[in-house]
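1. Using only what follows, build the 3D model:
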Amino acid sequence: MGKDIKIALVGNPNTGKSTLFNLLTGLNQKIGNFPGITVDKKVGYCKLSNGKSAEVIDLPGTYSLYPKSKDESIVFQVLADKNNSSHPDVVVLVADATNLRRNLLLYSQVADLRLPVVLALNMTDMAKKEGIEVDVNKLSERLGIQVVAISARSNSGLPELKEAIGNTTSIATQVEGTDVHVLAPEAINQAKNLLKTDNDYFALQVLHQYETLDLFSAEEKQALGNIKKEHAFESSKLQAAETIARYRYLSTVLTGIVKDTGAAKKFVFSDKIDRILTNRFWGFAIFLMILFFVFNSIFSWSSYPMELIENAFAWITEYGHAHLPEGILTNLLLDGVVAGLGGVVIFIPQIAILFAFISILEDTGYMARVTFMMDKIMRKFGLSGKSVVPMIGSLACAVPSIMSARNIESWKDRIITIMVAPLVSCSARLPVYTLLIGLVVPEKMIWGFINLQGLTLMGMYVISIFAAILVAFVMNFFIKAKEKSYFIMELPVYRMPRWSNVLYTMYEKSKTFVVEAGKVIIAISIILWVMATYGPSDRFAEIDKKYEAIEAQKDSVQISTLERDKSAEKLENSYAGILGHAIEPVIKPLGFDWKIGIALITSFAAREAFVGTMATIYSVDGGDEDVVTIRDKMRAAKNPDTGLPVFSFATAFSLMLFYAFAMQCMSTVAVVYRETKSWRWPMIQLVYMTALAYVASLIAYQLLK
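-> The predicted structure follows:
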């Protein structure tokens, strides 16, 4: 096979395929896109037991090679096209030992493509607990391939799997399965001649899927279309016939191999829990309690590490100003780059805690129950049950959630889901919320265990979810479609979360947040520092002249006060100040001053930029000697006209509502364009969300001020 081999992990959803991928590759992995499309491509690297290195590709989960979504169509394209850059030398098919018959349907299809296959029988520990015994050696003998019993969760069987992969030949060894040739012999023979292949199943799959495949020229697609028409090739009927034939074949394969002594008890535990967790009343009550616990924990558990990070950056700034030579570069580094970076890094504990909980809820199988429960509500508002997955995913980030809406077959449901998903508060809004809540909501406990700040944070998330559902309800009347949508979902059995997987998710998401948001924020911080430090030369010369005359008449104590006044006046007359003052008349009714106005503009690159912008502006405003933390500076900021705090209760809530509803994310605009193939939808989204944000902020400020 050569020195390096390519391995493709293939399997049904919820079989532990991604957990196995993380086990095999560890931290040695990267995520990109498959060429020409926006489907995630997860690639990692590992060493096999024979010393060879392997590239591992984690293909999207699918129940069959007949795709129901764009993600699923990738599986056949990668496996069938030998010229595809991801085409594997070996397929590792991950199957759930607790539901082997259903999982082997996909195996039998992949095997018929005549690729070398290793069957990884996962969750064998779970199967034993449920009274299921699988004779691995006999199964291996009947299929003609290597079968390895593993448990990705308990990290067992991995050395044996690596050895099996290393021992796999480049020639497929599996025995013949279902005879698909009898399904459409004439059409298959003609397609084989056209495609120059001797593989019946490859020809059959191409006849089913050629219109969506990139493998063929327009002439070849036309010829395949003619073959279908000539032989009255009906895809849906033939797919059903093939599935029945495969299950008949698998029944003979599994006879005497699977002993299920606990068939009656198999799902009893899950069913008992589901009676409570999916109950019409208790299910929602428990979900709200879990939500509250998550947001309460985000505030309570993160306060100490955040304080350490905040103090560390204050110390770095203070130490830098004391020991580095005075000048433009020092100010740029400390008041621009370090201040902006501090505004990102401080929120790592909260981001890590949020994603830890999301990972635990997914691993245990509870997130699937939430999706099932919410389906009943979503339909009343014109959405499909499948819309719940992108909307829940938007709690983390709207970009992958919008991409996941491809799984929604109904065009109308998919468009409405895409249009409302960015309203659900994502992790990028979390730094804004926590900063503002920390300024105006006291850190105290209600009834001894409810954190008031955590309760407020949960309130912001609940508001965003209700807003998304109400907007969907309105859009349902304007966007028309004829087709009806259906929601079919398999509820996985409850399992303990794999803690190493949770820790890896925390690390990966925190790293992504710092790297992706950090790049944008540092760039914005540098530009902002320049804009806030420099201004029209005539204005700055006038300010210098004014303060020189005043300083000549003052003592040293008064001069230090004058330095702060001079810095503030220069900031107001800088390019950033001029920009802020230009938009101030528009945002003043919302309770925002010109400094907040600058932050609103920079936030359109990324919402997290608000914190970095505030850090940079108040660092420039404070002067070199003032190195108190960003929260202290914002708390101390006064309105020059009224003498009252800039960040009052009314202003802070007005600002949070603006960030809750406004479309301040260039990445989301780009991905909506990419998914809808039109600028119409992202532009409508940008306009309606900005208008909604403005009106909500205006009402909130005017009522609370």
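
2. For the rest of this, base every contact and every neighbour count on C-alpha atoms.
-> OK.

3. Show me which positions of the host helix or strand of Ile7 end up buried.
-> Ile7 is part of strand 4-11, with elements assigned from DSSP states H and E. Neighbour counts over strand 4-11 (16 or more other CA atoms under 10 Å) mark Ile5, Lys6, Ile7, Ala8, Leu9, Val10, Gly11 as buried.

4. And this one, please, so the two structures can be compared:
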Amino acid sequence: MAAPVIDTAPLGATAAGTGDVQSGAHLALTRIALIGNPNSGKTSLFNQLTGLNQKVGNFPGVTVDRKSGFAQLSPTQRAEIVDLPGTYSLYPKSLDEKVITDLLYDKEAKGYPDFVVVTVDASNLRRSLLLFSQLADLELPAVLALNMTDVAERRGVRIDIPALEQELGVPVIPMNARNGSGIAALKIVMAQRLAAPPVRFWEPTEELLPMVRQIRYYFNLHNDYLALHYAQQFRQIGFLSADDKAHIQELVQQYQFDATTQQAAETIGRYRRINEILLEAVTVVRTEKREPVSNRIDKVLTHRVGGYLIFLSILFLLFQAIFAWAQYPMDWIEQSIAALSATIQNNFDGPLVRLLTEGVLAGLGGVLIFIPQIALLFAFLAVLEETGYMARVTFLMDKLMRPFGLSGKSVVPLISGLACAVPAIMGARTIESWKDRMITIFVTPLMSCSARIPVYTVLVALVVPDRAVLGILNLRGVALMALYLLGFFTALASAWVLKTILKTRERSYFIMEFPVYKWPRWKNVGITIWQKVKAFVWQAGQVIVAISVVLWVLASYGPGNSQDLAEKQVRQQYTAQPAGPAAAELERSVAAARLESSYAGIFGRSIEPAIRPLGFDWKIGIALLTSFAAREVFVGTMSTIYSVGQDADLGTVQDKLRAERDEQGQPFFTPARAFSLLVFYVFAMQCMSTLAVTYRETKSWRWPLAQLLYMTGLAYAMALLVYQVLK
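-> Predicted coordinates:
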């Protein structure tokens, strides 16, 4: 077999070697693509090379789009690194895998790589080399990154690196992307000019050559195997024109080409050659005499009864933690914001001061107070992914999901929806079946995202006692989990309805590879928490501050002298200025009258008839509308509205809501109103961004508009039912 070919001239140097490599001024930027099986360590390697911190999860399907960053290979050489979605072969079964073929099949494409780094699992080399062999037959210059060598050693797998290099015809670099070992050696090889592998693993048969050669010459392709892929996948190749596809279609029909039979024959032939290579380069020196520990753990975690109980217990722990563990830091943040606002109001006066305290601080405080709960949620999710448990949950839930028109792969987007619906809907690209993918996209917004935590926790704390159940379970935590389960089971019921509506002959299947169990990388967990909290504060904070400022203006001013007239009318109801509590009551009445006469009040009163049957008033109506920008805006809006003209000593948003009174002077937020509002937010469409990403993924406005109408109607009906029953 030929040895790997490496041109020692640095990348970007001239052919004669006279390029300016000292300063690097004339060096061309190299583009390197990382490609490999799901969960083979691509994204970890990407982070090691670029210093960026992309999401790394110990389950397949984390990368659903290509990401890029830059790596310094040497003092004079820099490269763009592209992280591609994981795939088992170059025959895409899902939309995320199609990203790879659209890039690698068009040599003239803007992002076409100079060479590829193929990450393979050293403990499962046979499976990983299938993809490498296809890339080699496309004549792509490549280097093999032999990852997870520590796992292979523990399993008694010994790999003869020189022999493997000789058989494959490319450099092979043993490494561990988790701890960075082998990265320096990989960079040295990546800095060289790699040639296409001289080895061929499989060639089209003589019967295929007439068709293959016609496609090759028509499109000016550089080899026969690429032409064969055009014949196999021309319907899915995005850059081909309608005329191009029609030409290939004619050839396929003319030569009676059966793509499925051909792909099966090719795969068998490739594995035959891979087995020969492994016999030369791989030795197993020790076999497991006992059942692996991971299998014994899996028997417990994926048990048909016990597995579900364990998963529910983990969810219970999560929601208990969101209330119990986060309470102290939340109290500190809440008291700090309230104290700052009171200090400013007590020492300064004027419209700008009121704008700062009643608008900006009131709205921003509604975001900052929930940082501990958001951090805990993402910490739990990150640990579940890092350990490999999330993949087991996916397998476990497949049997539960399938009768409702979903598959096990739908679990990943649905669970991701607990964080945010936008990346969760994008994650549905890994689902091969069009029907399963559409159903998953449609019902994912019914999963309660992290932006709803502020709404849930404020309202639950108002009406649910803070006491233990059975001595260990916090009643508020139980209520919070019930809200999440309500959204989940409604998603299942909605999926079942869609299953009967959508008609397709396509059959779905579910294959999931279990990653090995690993201890969480606490650095990655910390990075995940930091990134998610930062995104929550920055993105939500911008929207909330902007809306809070606008709302403060609308709530502080009205048309003409309408507010002064309203105040005069209230004061005329009092024959004298009473002292003590009556004076405070007068001031509250005046503030309420001025607020109702403001622009915000006038607008709110106009929409109040539509929401009054739900128990909502005009103030809640304004919050419902503004929170369509982002769910967490609800708390900021309520805080701003109830801050205008109110006593600064009321402090926190919960205090303000608790102090609100109805026309009879009774507490406004009764259990009936609070639960009606909670149920409304469980079912209502999450935000504008969710609609936008649904349109992007479905390429049609029909789906996002159907989501909006269905979920708004469902939210209204359920909230109406709850209020009418409980009041």
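
5. JSON lines please, covering the buried residues of strand 4-11 of the first structure and showing distance to Ala245 of the first structure.
-> Shown next, in JSON lines, are those (distance: CA to CA, whole Å):
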{"residue": "Ile5", "distance to Ala245 of the first structure": "33"}
{"residue": "Lys6", "distance to Ala245 of the first structure": "31"}
{"residue": "Ile7", "distance to Ala245 of the first structure": "29"}
{"residue": "Ala8", "distance to Ala245 of the first structure": "26"}
{"residue": "Leu9", "distance to Ala245 of the first structure": "25"}
{"residue": "Val10", "distance to Ala245 of the first structure": "22"}
{"residue": "Gly11", "distance to Ala245 of the first structure": "20"}
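
6. Show me the two of those residues that sit farthest apart.
-> Maximum pairwise distance among the buried residues of strand 4-11 of the first structure (CA to CA): 19.5 Å, between Ile5 and Gly11.

7. tell me the contacts of the residue most central in space within the second structure?
-> The residue lying closest to the centre of the second structure (CA atoms, centre = their mean) is Pro423, at 3.1 Å. Pro423 of the second structure makes contacts with Pro413, Ser416, Gly417, as judged by CA atoms under 8 Å, 6 or more residues apart in numbering.

8. and if you look at Lys3 of the first structure?
-> Lys52, Ser53.

9. so where do the strands sit in the stretch 1-150 of the second structure?
-> Ranges of strands within the stretch 1-150 of the second structure are 6-10, 30-36, 67-74, 77-83, 115-121, 142-147, based on DSSP state E, counting those that start in this stretch.

10. Nearest to Phe370 of the second structure among those would be which one?
-> That would be strand 67-74 among these, by CA to CA, at 30.3 Å.

11. who touches the closest one?
-> 49-52, 78-84, 187-188, 190-191.

12. The stretch 51-200 of the first structure: helices as residue ranges?
-> Secondary structure of the stretch 51-200 of the first structure (DSSP state H, counting those that start in this stretch): helices at 70-80, 100-111, 124-129, 136-143, 158-167, 185-195, 200-209.

13. nearest to Ser510 of the first structure, of the ones you listed?
-> Of the helices of the stretch 51-200 of the first structure, nearest to Ser510 of the first structure by CA to CA is helix 70-80, at 25.5 Å.

14. Mean deviation, the closest one versus the second structure?
-> Helix 70-80 of the first structure differs from its equivalent in the second structure by a mean of 1.4 Å after superposition (mean CA distance after the TM-score superposition for the first structure).

15. What lies in contact with that helix?
-> Here helix 70-80 of the first structure makes contact (CA under 8 Å, 6+ apart) with 10, 39, 59-62, 65-67, 84, 86-88, 113, 202, 213, 215, 406-407.

16. chain center to that helix: distance?
-> 21 Å (CA atoms, centre = their mean, to the nearest Å).

17. cool, stretch 313-322 of the second structure as well?
-> 21 Å.

18. what span of the first structure lines up against it?
-> Counting by TM-score structural alignment, stretch 313-322 of the second structure falls onto residues 289-298 of the first structure.

19. Sort out which residues of the matching stretch are buried, please.
-> Leu291, Phe292, Phe293, Val294, Phe295, Asn296, Ser297, Ile298.

20. Please enumerate the helices of the stretch 601-705 of the first structure.
-> According to DSSP H, counting those that start in this stretch, the helices that the stretch 601-705 of the first structure contains are 609-622, 630-636, 649-661, 666-676, 680-704.
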